[in-house]
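generate a structure from the sequence data that follows.
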Amino acid sequence: MTGMRIRAAFAAMVMVSAAASAQQAPVVEEQSIDGLRAQLAHGTSSVAITQAYLARIAAMDRTGPTLRAVIATNPDALEQAKASDARRKAGKPLGPLDGIPVLIKDNIETKDPIATTAGSLALKDNVTRRDAPVVAALRKQGAVILGKTNLSEWANIRSTHSISGWSAVGGLVRNPYALDRTSCGSSSGSGAAVAASFAAVAIGTETDGSVVCPSSMNGLVGLKPTLGMVSRSRVVPISHSQDTPGPMARSVRDAALLFNAMVGVDPEDAATRDSRTHLHDFAAPLATASLSGVRVAVLRPDMSDVLKAKYEASLAVLKAQGAVLVDVETPKLDGIGEAELLVLQTELKADLDTYLATTPAAVKTRTLDQVIAFDTANAASEMPFFEQETFVAAAKTRGLRDPEYLGARAKSLRLAGAEGIDALLAKAQATLIVAPTYGMPWLSDTVYGDNFNGPSASELPAISGYPHLTVPMGLVRGVPVGLSFIATRWGDQTVLNAGYVFEQAAKARVAPGYLATNDAGPGLAGAR
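Sure, this is the predicted structure:
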């Protein structure tokens, strides 16, 4: 009996010690939402988890590897975590994300005491004290708003010669896999931050490629949803025809869990009106997802031999899971790029002027023209590397009733949708399209700007408003590449299911190594 008491006492001491250890040092590196929830269920506090993420950001974002992924941490984050702990203690959690820290791209408003800058010094005083509906939805589930992530300034629309991931406010985001490589954009900070475990998940935004490109190049899962699934209100805009927030995560399940909290009808955003009948739990079906007998249209764009080999290996994974692969060729869609550009420029002027008019009085740039003037007056800080020719062109557009604009929107929508994605699916009698998301991350270059040196799958789903998911294929020459899943309108569950099946079979994601460069080595030195 005495021995039993001793063993019981020892077991109790071990449990207390384990609980204390969990309180002192929660595990946040490479942790999923489910992993964090398990820690919360076993006594770790949200305060401790939030502190661990803040400590990791402090150690790695402006020091250490100096990722520059976070523009600002939230002074209220620990109070939000404390409130979550109180709810949990009372047995009244608000939802699956209660106590989970989330990072928000800094073109999305939060009511916390931090500015929403879009990376521009012109908006350094844009402390709106209001939540975008997508952020309000996260708070409704109890999520902790950890901070705001860096981005390509003005979501990469200011210039065609920009450096993805650079903003005057935040500096240049660095890729956690190779610090001299791009993190792509414009959701660069969200991509680098989640890859570096500054949070389990983050919200990005996309107009054309701005969720899927940084997700692909930072080894993440990223979902560009069907346009209208997620509200765009109180998000610094480019284009009401193409803008949407989207979840970014290290796994498909985490992306789906975050997506669940983001979706919903917003009376202020007419595009969300039709989403009501498509709202459900996007994470639950993943457990039973299958590709058996699913016909998949396969695109084979021009790409390097090393990327092609990785892509072919990924296609073999899909085939092994029962997918029926059907090769298709993208039809010639002459003029789609020019039409999209006119749409973006026209809507940028109209939509940004409307947004800026709602900002606090402390913000002195109230129109696109005033932003252009601000950049010119502050060229040393705002334009050290590239200009603002796209802003200037947008300022000259003739408004949303301009027949040329209306024709361009109709043309781009038809080419991307009916004659693009829908035609490809019909030709292959398929429900999905797969393609490499982008090429490999290029060297960050302050002289020549971005160098998109490979395929890109973002254009058609971005213009049509159809869903687009990227999932890691693994590393090519030390840097990440992604596999895209594209479906027709409202096919968000379809792409999530397919991405999940691939992810679970391929297990391709590799954690970052924070290498200074992946170009160094004996091969560069030659034989002498």
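
going by C-alpha atoms from here, please, whenever you check contacts or count neighbours.
Will do.

so what's the residue nearest to Pro65 when sequence neighbours are not counted up against?
Excluding the flanking residues, the one nearest Pro65 by CA to CA, 6 or more residues apart in numbering is Tyr514, at 6.6 Å. Counting by CA atoms under 8 Å, 6 or more residues apart in numbering, Tyr514 touches Pro65, Asn175, Pro176, Tyr177, Ala178, Leu179.

quick one more, to check against the first:
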Amino acid sequence: MDRRNFLSVAGTAAAGTMLTPAEVVAAPGAPATPPPIAPFAFEEATVADLTRRMRAGTLTSRALTAAYLARIAAIDAAGPRLRSVIEVNPDALAIAAERDRERRAGTIRGPLHGIPVLVKDNLDTADRMQTTAGSLSLVGKPALRDATVVTKLRDAGAVLLGKTNLSEWANFRSTRSTSGWSGRGGQTRHPYVTDRNPCGSSSGTGTAISANLAVLGIGTETDGSIICPSSICGLVGLKPTVGLVSRAGIIPISATQDTAGPMTRTVADAALLLQVIRGSDPRDPVTANATGQVDDYLAALRPQALEGARIGVARNMAGFHPAVDAAFDRAVDVLRAAGATVIDPCNVPTVGKYDADELTVLLYEFKDGLNAYLASRGDSVMYRTLDELIAYNTANAGTEMPWFAQELFEQAQAKGALTDAAYTEALARCRTLSRTEGLDALFRDHRLDAVVAPSNGPSWPIDWVNGDRYSGGNSSVAAVAGYPSLTVPMAFVSELPLGLSFIGTAYTEARLLGLGYAFEQKTKARRAPRLLRTIA
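Next up is the predicted model:
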């Protein structure tokens, strides 16, 4: 069960102002086709394409960065007002110009040299941008130190273009939340049909990268926050094994489930981005084994990678929408035709059995982790504990809680220490059910390379009164286990994208990327969004 389901069970972009409902939902009878938007020279561009042009001297990083900034101004801050970018980097053009000077001098920092990247607004950046998780409570001084992922991006030569909007506090504040809404950033819209929800919590990254506002994006996931917005926005999204990518400097929910990961338009770009951000980090002890798991993810990208692969079809992770089931059947046929041995059905036996325990674990870990994170920010934040944030939200309910409250904050605050038996026993059950009796047993018994399932149902209309009307998905089995999952564009229902998830066991990212690449090359299901106002 995805986090959006168990939440219901549990009962500036520039200006920083809220949108009214009329700004979010198209008026009755409004035309579905948007007004013309100027063609974008870099639509669907890949890192390889842009790097070749910069090497050849026909493109500069500064010109590329300026083009993306202009597109953000035209369709994110104005026009359709996607509100996916919560803040642009005031130093982006200067950084890009420096990358151009370095290139002319023969210095290439790494594989992302001069490439504009957007990161979610829960990753610390020690520059002139804020790190707020979308909450007005953290607006003030910038973070004291870059998140390790941000450091790795800079070291690889990337141009940090800006921060993306998100479901506030990574969608861990209320059981009735609307994905993509934050007090600071307002409501992120779906890039294909703008009265629909982009899912979350990495909503801004999903919309921005799909709408070609940057080349690459970083999202974070606890349960569904990379996979859901990636699939619903027509992207490739990779949730890595917990411990492959450092969480240092990322506003936390869960020490046992959190990870950052790539959100891109192609599998090749996801593989390259993972290559850059992976690795051990003394600031995050969970990554101690990451260095020993080094793979050449790009080398795994073979069009024939499905030949001889053993793929399990998790039929008990489908069945939530007839059009999705039909698309899933066609995807399974593609896998079979590409040479895979398909075990159908191959159901994950423990799906849904850990939902209540997962929520218990997250509540305990959120309180512990958030208090530690706020303490690490020193005087760059005004509020140092979860209890103080609860009080802030209550005092500022008009801006922070106009649509939904903070039940999860309050439930987390009521929890004790991580030594409580309620926590340790819930965590042990999660590990047993998701790993030992779940994916580990299934992969061993059927000698699998991956399990596949539909990533998502079609996107739903934005509804601030009732919250998300989540239409189905399959992030939890990998999220609770801490194992990798990859979503790749699979099909469309009308104008709404669907994804196919490839799920593996620990540190099998290279294999999943290879399988996903082969599927992508066979189907070419991704298409650029048209920014429709509604579905007629």
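
follow-up on the earlier one: of the contacts of Tyr514 of structure 1 - the most surrounded one?
Using other CA atoms under 10 Å as the neighbour test, the contacts of Tyr514 of structure 1 are led by Asn175, with 39 neighbours.

neighbours around the counterpart of Ile163 of structure 1 in structure 2, how many?
Counting by TM-score structural alignment, Ile163 of structure 1 lines up with Thr178 in structure 2. By other CA under 10 Å, 28 other residues sit near Thr178 of structure 2.

wait, Thr178 of structure 2 sits on Trp460?
No: using CA atoms under 8 Å, Thr178 of structure 2 is not in contact with Trp460; the gap is 10.8 Å.

which neighbours do these two share?
Joint contacts of Thr178 of structure 2 and Trp460 (CA under 8 Å, 6+ apart) are Asp468.

related to what we said a few turns ago, aligned counterpart of the residue nearest to Pro65 of structure 1 in structure 2, please.
In structure 2, Tyr514 of structure 1 lands on Leu531 (TM-score structural alignment).

check the contacts of Tyr514 of structure 1 against Ala118 of structure 1 and report the nearest one.
Checking the contacts of Tyr514 of structure 1 against Ala118 of structure 1 with CA to CA, the nearest one is Asn175 at 19.7 Å.

contacting residues around the closest one?
Leu67, Arg181, Thr182, Ser183, Ala192, Met217, Asn218, Tyr514.

which parts of the stretch 251-400 of structure 1 are strands?
Using DSSP state E, counting those that start in this stretch, the strands of the stretch 251-400 of structure 1 run over residues 295-298, 324-327.

of all those, which one comes closest to Val471 of structure 1?
Closest among those, once you apply CA to CA, is strand 295-298, at 15.6 Å.

where does the closest one end up in structure 2?
Going by TM-score structural alignment, strand 295-298 of structure 1 lines up with residues 310-313 of structure 2.

touching that stretch from outside, list them.
332, 340-347, 446-453.

taking those one by one, which sit in helices?
Val332, His446 (DSSP state H).

what about burial for the contacts of stretch 310-313 of structure 2, which qualify?
Taking 16 or more other CA atoms under 10 Å as the criterion, what is buried in those is 332, 340-343, 346-347, 448-453.

which of these sit farthest apart?
The two members of these with the most space between them (CA to CA) are Ala340 and Asn347, at 17.5 Å.

aligned to Thr125 of structure 2, what sits in structure 1?
By TM-score structural alignment, Thr125 of structure 2 lines up with Thr110.

how much space between the match of Ile163 of structure 1 and Ser203 of structure 2?
Going from Thr178 of structure 2 to Ser203 of structure 2 by CA to CA, to the nearest Å gives 11 Å.

between these two, which contacts overlap?
What both Thr178 of structure 2 and Ser203 touch, as defined by CA under 8 Å, 6+ apart, is the set Ser167.

which residue packs closest to the match of Ile163 of structure 1, ignoring adjacent ones?
Going by CA to CA, 6+ apart, Thr178 of structure 2 has Gly467 as its nearest residue, at 4.6 Å.

helix, strand or coil for the counterpart of that neighbour in structure 1?
Matched across to structure 1, Gly467 of structure 2 falls on Gly449, judged by TM-score structural alignment. Per DSSP: H, G, I helix; E, B strand; the rest coil, the secondary structure class of Gly449 of structure 1 is coil.

wait, Gly449 of structure 1 touches Ser159, no?
No: counting by CA under 8 Å, Gly449 of structure 1 does not reach Ser159; the two are 10.0 Å apart.

who touches both of those two?
Phe386.

which residues touch Leu94 of structure 1?
Leu94 of structure 1 touches Arg87, Lys140, Gln141, Gly142, counting by CA under 8 Å, 6+ apart.

one more time with 7 Å
Lys140, Gln141, Gly142 (CA atoms under 7 Å, 6 or more residues apart in numbering).
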